[in-house]
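S.K.: need a structure here:
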Amino acid sequence: MKSSLLALILGSSLLAPFAEATEYNHIQTDASTVGFSYKQMGVAIEGQLKKFDAQFSFDSSQLAAAKAIFEMDLVSLDAGSEEANDELAKKDWFHTLAFPKGKFVSTAFRALGNNRYEVSGAMTIKGKTKDISAVFTMTPQHNTAVFDGTFTLNRADFAIGEGGWADVGVIANDVRIQFHLLADAGK
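M.R.: The predicted model follows:
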């Protein structure tokens, strides 16, 4: 038993330099989700972003070269009803007529340990740009990996909910964004 354990340890340490790191560079948008949640008068509301495009390159062994660019189709926001979706498109909210897209561009990635990472970058919504950071886990699965994470967006930073809707006592300022991205090494 001891000799087979020793052989396993030695064998894996001798092969470690030859293990190939994988660069995940293609987000499967049809198998990925981006959701949001917030509180309106104390009641939790959930929704999702139905369409987005991504340029992505992530290799955990080369974080300095990692990049992520997400372009969000804000017209595709779904807050659970047609009435709510129509309201989100209005000038006081996302003003999708003038600003149909939002964008996140990464500036840095860092390892936190145990397949956990942090990405920092610039988020632009409704013509306003703010720095944000998100913590995520990466779970490799052969030639694919799952990236799951969350971050909090302050809606007032982006003028989301202007006029009478600016009162954070009615609709909370904090909007929690959750993402579940399936990436592969396909391109």
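S.K.: Every contact and neighbour count from this point should use C-alpha atoms.
M.R.: Fine.
S.K.: mind listing the helices for the chain?
M.R.: Taking DSSP state H as the criterion, the chain contains helices spanning 2-15, 82-89.
S.K.: just those: most buried one?
M.R.: Of all the helices of the chain, helix 82-89 carries the top mean neighbour count, a mean of 14, counting by mean count of other CA atoms under 10 Å.
S.K.: One more, so I can put them side by side:
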Amino acid sequence: MKNLKSIALALVVVLSTLSVTAQTKKVDASKSSINWLAKKVTGQHSGTVNLKSGTLVFKGKKLASGTFVVDMTSLTATDLTGEYLGKLNGHLKSEDFFGTEKFPTATLVFKKATVKAPNVYTVTGDLTIKGITKPITFDLATTKNTAATTFKVDRTKYDIKYNSASIFSSIGDKAIADDFELAVALKF
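M.R.: Coordinates of the predicted model:
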């Protein structure tokens, strides 16, 4: 009788874990934001780029996966105006940087999400910029209706080498940092 109860209890536990269904949360791109910060020897520039689409998938209450598409043609600086804004935006969209005519989108696909703390996950995913896919790892904090992260991207891994001191050692004060920072705030 005791063995029968143990088997029944084990069966209930197994069935309850199998019945955890995935919940897909579609990100509201119009209410979400991606802010960027890029530094150079003589200063820095900041701006935005728009999220085109995105989803987070939860199994039970745990993050399981995510997929995002960024509209690279929306890339703009927010720290300049007028002629200088037009020049910087044009250069960022050129082949020297993101080549948005040929590569109008960038993507991020989560491959693994592990719990770091309550509602905080360490995410490993594949980031694709300019048709080049590289792994990236960052922490993502979630609530019922939001998710947020800040992480750095090494642009040289995506063939964005313009004025990189690590590639052009004699560039001097025209050097631009290899890493740029993204601050992402998602709403669903």
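S.K.: After superposition, what's the TM-score, could you say?
M.R.: In this superposition the chains share a TM-score of 0.75, using TM-score structural alignment, normalised by the length of structure 1; 157 aligned residues with a CA RMSD of 2.3 Å.
S.K.: related to what we said a few turns ago, could you dump the helices of structure 1 into JSON lines with distance to residue 35 of structure 1 added?
M.R.: JSON lines is the format used below for those (distance: least, CA to CA, whole Å):
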{"stretch": "helix 2-15", "distance to residue 35 of structure 1": "40"}
{"stretch": "helix 82-89", "distance to residue 35 of structure 1": "14"}
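S.K.: between the ones you listed, which gets nearest to residue 175 of structure 1?
M.R.: helix 82-89 (13.9 Å; CA to CA).
S.K.: equivalent range in structure 2 for that closest one?
M.R.: The aligned range for helix 82-89 of structure 1 in structure 2 is 86-93, by TM-score structural alignment.
S.K.: do the same with stretch 105-113 of structure 1
M.R.: Counting by TM-score structural alignment, stretch 105-113 of structure 1 corresponds to 109-117 in structure 2.
S.K.: can you pull the contacts of the residue nearest the centre of structure 2?
M.R.: Geometric centre of structure 2, nearest residue: residue 108, 5.8 Å, by CA atoms, centre = their mean. Taking CA atoms under 8 Å, 6 or more residues apart in numbering, we find residue 108 of structure 2 in contact with 66, 67, 68, 69, 125, 126, 127, 128.
S.K.: at 6 Å instead, please
M.R.: By CA atoms under 6 Å, 6 or more residues apart in numbering, the contact set of residue 108 of structure 2 is 67, 68, 126, 127.
S.K.: cool, and residue 125 of structure 1?
M.R.: residue 102.
S.K.: how about it, what's its match in structure 2?
M.R.: Under TM-score structural alignment, residue 125 of structure 1 pairs with residue 129 in structure 2.
S.K.: Distance check, that match against residue 26 of structure 2.
M.R.: Separation of residue 129 of structure 2 from residue 26 of structure 2 (CA to CA, to the nearest Å) stands at 22 Å.
S.K.: One more: residue 106 of structure 2?
M.R.: In terms of CA to CA, residue 106 of structure 2 sits 18 Å off from residue 26 of structure 2.
S.K.: Looking at these two now, which is surrounded by more residues?
M.R.: residue 106 (21 against 16; other CA atoms under 10 Å).
S.K.: Does that one touch residue 128 like I think?
M.R.: Yes - between residue 106 of structure 2 and residue 128 there is a contact under CA atoms under 6 Å: 5.5 Å.
S.K.: can you tell which of the helices of structure 1 is closest to residue 147 of structure 1?
M.R.: That would be helix 2-15 among the helices of structure 1, by CA to CA, at 26.3 Å.
S.K.: Skip the chain neighbours and tell me the closest residue to residue 57 of structure 2.
M.R.: Spatial nearest neighbour of residue 57 of structure 2, excluding adjacent residues (CA to CA, 6 or more residues apart in numbering): residue 24 at 4.4 Å.
S.K.: Look up the average distance of the match of helix 82-89 of structure 1 to its aligned counterpart in structure 1.
M.R.: Mean deviation of stretch 86-93 of structure 2 relative to structure 1 after superposition (mean CA distance after the TM-score superposition for structure 1): 1.1 Å.
S.K.: ok, and what's touching that stretch?
M.R.: Outside stretch 86-93 of structure 2, the residues touching it (CA under 6 Å, 6+ apart) are 76, 99, 100.
S.K.: Next: stretch 130-149 of structure 2.
M.R.: By CA under 6 Å, 6+ apart, stretch 130-149 of structure 2 touches 103, 119-127, 158, 183-188.
S.K.: same check, this time on stretch 15-30 of structure 2
M.R.: Contacts for stretch 15-30 of structure 2 (CA under 6 Å, 6+ apart): 51, 53, 54, 55, 56, 57, 58, 59, 60, 187, 188.
S.K.: Next, give me the two most distant ones among these.
M.R.: 51 and 60 (25.9 Å).
S.K.: State the number of residues packed around the residue lying closest to residue 105 of structure 1 once chain neighbours are set aside.
M.R.: Among residues not flanking residue 105 of structure 1 along the chain, residue 69 sits closest, at 4.6 Å (CA to CA, 6+ apart). Other residues within reach of residue 69 of structure 1, judged by other CA under 10 Å, total 18.
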